[in-house]
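[1] Turn this into a model:
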Amino acid sequence: MSDFEHFLLTRFAVRIKPGAPLPSDEWLRSRISIFEAICLPSVLRQSTQSFSWLLFVDSSVPVATRERLERVLPKNAEVVIVDAVCEERTIVHALLKRATKPYVVTSRLDNDDAIDPDYISIVQREIGRTPRVFLNFPRGLQYSRARLLAYRHASNAFISHVDARGPHMQTVFVDWHDRLARHGVIRQWSEREMWLQNCHGGNVKNQERGIRVSANQHRGRYPFLVLPSETQWGLLSDKAWTSMNLLRQVARNPKALRRLLPTRQR
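    Presented below is the predicted three-dimensional model:
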């Protein structure tokens, strides 16, 4: 890491567009519990801790919530208070106050999701030094109703980016994650599943879209998940059902198939 710094970026409770309401106290209580159960342990289990984790929190969030986050976060993490919309320039400003090396690598992680224990180390090994290149892991898992589903997305919410440090640098938040091909080349690393999307009912967009897989091969990577024992018949029947569900989704919305295919590079 002699010439780059790696920042893991999480928006915890912020406004992402003008006029957007801030979450309620009930939402905050629920989300911080999910964060501590799913997101936080996955970051603590990273095989390298040579990165900085920035959690962006709106200044109007109760002090008690911010203090709770600060108590549970590791030493390489920091709560960043945001006074306005948490857009990319806000994030760039925060990074420029902290980064000192020629290249800045940014990776995004939603506050209710998880990453594979080797996520950070593989990003650092594979990202390269070409400015404005994205590194995507198309293969991941969905965690829904105490079961795992295999899911692919060609430009997902766990993507990483590298750029030269400076006032005009880009980050992973330059655009919505499924539009990032407009802003640079997307390289794909698809050797195995590298992330876990948590479908818990409190998120609007994260619905079951994957195909059921056995939890046995993933328990060691996500030991904090509740994963009951499986029967072969139950696994096979659910695999058939989720496969049909995916086909129905594609039939209703053929554009959804694009998420499963390699993103066009420019």
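[2] From now on I want contacts and neighbour counts done on CA atoms only, so please keep to that.
    Will do.
[3] list the contacts for Thr242?
    Arg209, Gly210, Ile211, Arg212 (C-alpha atoms under 8 Å, 6 or more residues apart in numbering).
[4] Just name the closest of those to Ile122, please.
    Comparing those against Ile122 with C-alpha to C-alpha places Gly210 closest, at 23.7 Å.
[5] Please go through this protein and pick out the longest helix.
    What stands out as the longest helix in the chain, according to DSSP state H, is helix 232-252.
[6] Make a ChimeraX selection of the buried ones in the contacts of Thr242.
    The ChimeraX selection below is limited to those of these classed as buried (16 or more other C-alpha atoms under 10 Å):
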select :209,210,211,212
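[7] Among the contacts of Thr242, which lie within strands?
    Judged by DSSP state E, strands contain the following of the contacts of Thr242: Ile211, Arg212.
[8] Please identify which pair of the contacts of Thr242 lies farthest apart.
    Largest separation among the contacts of Thr242 by C-alpha to C-alpha: Arg209 and Arg212, giving 9.6 Å.
[9] Let's see this one next, to set against the first:
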Amino acid sequence: MITSEPAGSNAGATFEHFVLTRFNVRNRYYAGNPGDIWLRSRLALFEKYTAASFGAQTVKDFRWLVLVDSESPQWFRAELGVLGRELFEIVDIKGAFNAQAAAGVVASRLRTPFILTTRVDNDDAVARDFIESIQRAWRPVHQPYFINLVKGAQLADGRVYRRPYTQNPFVTLSEPRSADGLATVFVRRHYEVQAYAPVTNVGSDHPLWLQVIHGGNVLTELVGMRTRARAVEPWFACDLGARDRPLEFAREVMSGTARIALRLALKPRRVVNLGRALVARPIREP
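    Here you go, the predicted model:
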């Protein structure tokens, strides 16, 4: 059992922090049985970005659970097991994955009065202080609420983009232990969490998460603003392989500005969400 006291000023209030990563589980977007080629490609991304990120966290008091379909191939489970030594626990999911399945997984491992569950996809990266930032923002509130680290980035073909986003898929749910059971962060889709509980948007002076754009993405689109790789790379333990060519960079900054302006104009509510991300403030030490 890992029992943590928060990185901030809440000494004495204990919680357990679970990071939940789905890997080849069945859901409404994905029926399973992807084939060995897809699994090997996704394993390579997972090792390069996700596993490297969590192995380098500044705070180690968390449990990383990698959720896999119980019918996944044996070779896949074996290779995942090698990557997971002393880093994460592989958990079988039978049938379709949903919030109830996640709640059952966490509840069976729970010993503390408060629970944090954070979702991270299997092809993305997080900054070295990702876990620390979440725990520093945490407060022992006896009602569920979400912690949202709003400043992130995207990586596509060696180019880096800043991505402030208040509805990002790296969100955390804090909830008290209850006889009514757990909800977990999967109780709502990441862009619908405000319908379930209040959201605390937390700012930072650097990106705390990174979406990797690649050919296998299902729902991720490139929407960030081009930025210098050197402004992002130092915060991440994984090799981003980023490069900046001066002329290309200048052209993309200009075209990106127009692209983002058009995107905001098409859906004005995005302006509100962007504003919330830009005004979010970091959690300061007392």
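[10] before we move on, the earlier item: now the common contact residues for Arg209 and Arg212 of the first structure.
    Taking C-alpha under 8 Å, 6+ apart as the contact rule, Arg209 of the first structure and Arg212 both touch Leu149, Thr242.
[11] In the second structure, what range does stretch 200-217 of the first structure match?
    The counterpart of stretch 200-217 of the first structure in the second structure, using TM-score structural alignment, spans residues 214-231.
[12] tell me which residues in the matching stretch are buried?
    Residues of stretch 214-231 of the second structure classed as buried: Val223, Gly224, Met225, Arg226, Thr227, Arg228, Ala229 (neighbour count, 16+ other C-alpha under 10 Å).
[13] got a list of what the aligned residue in the first structure for Phe54 of the second structure touches?
    Aligned against the first structure by TM-score structural alignment, Phe54 of the second structure finds its counterpart in Val43. Remark: with contacts taken as C-alpha under 8 Å, 6+ apart, Val43 of the first structure is in contact with Ala114, Ile115, Pro117.
[14] OK, contacts around Lys151 of the second structure?
    The neighbourhood of Lys151 of the second structure, defined by C-alpha under 8 Å, 6+ apart, consists of Arg162, Arg163, Pro164, Tyr165, Gly203, Ser204, His206, Pro207, Leu208, Trp209, Ala277.
[15] out of the residues you listed, who has the most neighbours?
    For the contacts of Lys151 of the second structure, neighbours were counted using other C-alpha atoms under 10 Å, and Trp209 has the most, 28 neighbours in all.
[16] Can you report how many residues lie near the counterpart of Arg165 of the first structure in the second structure?
    When the two structures are superposed using TM-score structural alignment, Arg165 of the first structure falls opposite Arg177 in the second structure. Other residues lying near Arg177 of the second structure total 19 when counted by other C-alpha under 10 Å.
[17] biggest strand in the first structure by residues?
    Secondary structure assigned by DSSP E gives strand 4-13 as the longest strand of the first structure.
[18] what range in the second structure matches it?
    Under TM-score structural alignment, the counterpart of strand 4-13 of the first structure in the second structure spans residues 15-24.
[19] all strands for the first structure, in order.
    4-13, 52-58, 77-82, 103-108, 114-115, 133-136, 139-144, 147-152, 160-164, 185-188, 195-199, 211-213.
[20] what sits up against stretch 182-190 of the second structure?
    By C-alpha under 8 Å, 6+ apart, the residues outside stretch 182-190 of the second structure that reach it are 98-100, 102-103, 107, 116-119, 167-173, 175, 193, 196.
[21] Tell me who's in contact with the residue of the second structure most remote from its centre.
    Computed with C-alpha atoms, centre = their mean, the maximum C-alpha offset from the centroid of the second structure is found at Leu247, amounting to 32.5 Å. By C-alpha under 8 Å, 6+ apart, the contact list for Leu247 of the second structure is empty.
[22] That one maps to what in the first structure?
    Structural alignment (TM-score structural alignment) places Leu247 of the second structure against Trp233 in the first structure.
[23] Glu192 of the second structure now?
    In the first structure, Glu192 of the second structure lands on Arg179 (TM-score structural alignment).
[24] what about the spatially closest residue to that match that is not a sequence neighbour, distance to Gly184 of the first structure?
    Closest residue to Arg179 of the first structure in three dimensions, ignoring its sequence neighbours and counting by C-alpha to C-alpha, 6 or more residues apart in numbering: Ser155, at 7.6 Å. In this view, Ser155 of the first structure and Gly184 of the first structure are 12 Å apart by C-alpha to C-alpha, to the nearest Å.
[25] about what we covered before: considering the contacts of Val43 of the first structure, which are maintained in the second structure?
    Here is what carries over to the second structure from the contacts of Val43 of the first structure, by both residues aligned by TM-score structural alignment, their matches' C-alpha atoms under 8 Å: Ile115, Pro117.
[26] nearest to Thr10 of the first structure, of the contacts of Val43 of the first structure?
    Nearest to Thr10 of the first structure among the contacts of Val43 of the first structure is Ala114, at 11.3 Å by C-alpha to C-alpha.
[27] Looking for the alignment partner of the closest one in the second structure.
    For Ala114 of the first structure, the aligned residue in the second structure is Ala125 (criterion: TM-score structural alignment).
[28] The aligned partner of Glu78 of the first structure in the second structure: neighbouring residues, count only.
    Residue correspondence, TM-score structural alignment: Glu78 of the first structure in this structure matches Glu89 in the second structure. Neighbour count for Glu89 of the second structure, taken as other C-alpha under 10 Å: 15.
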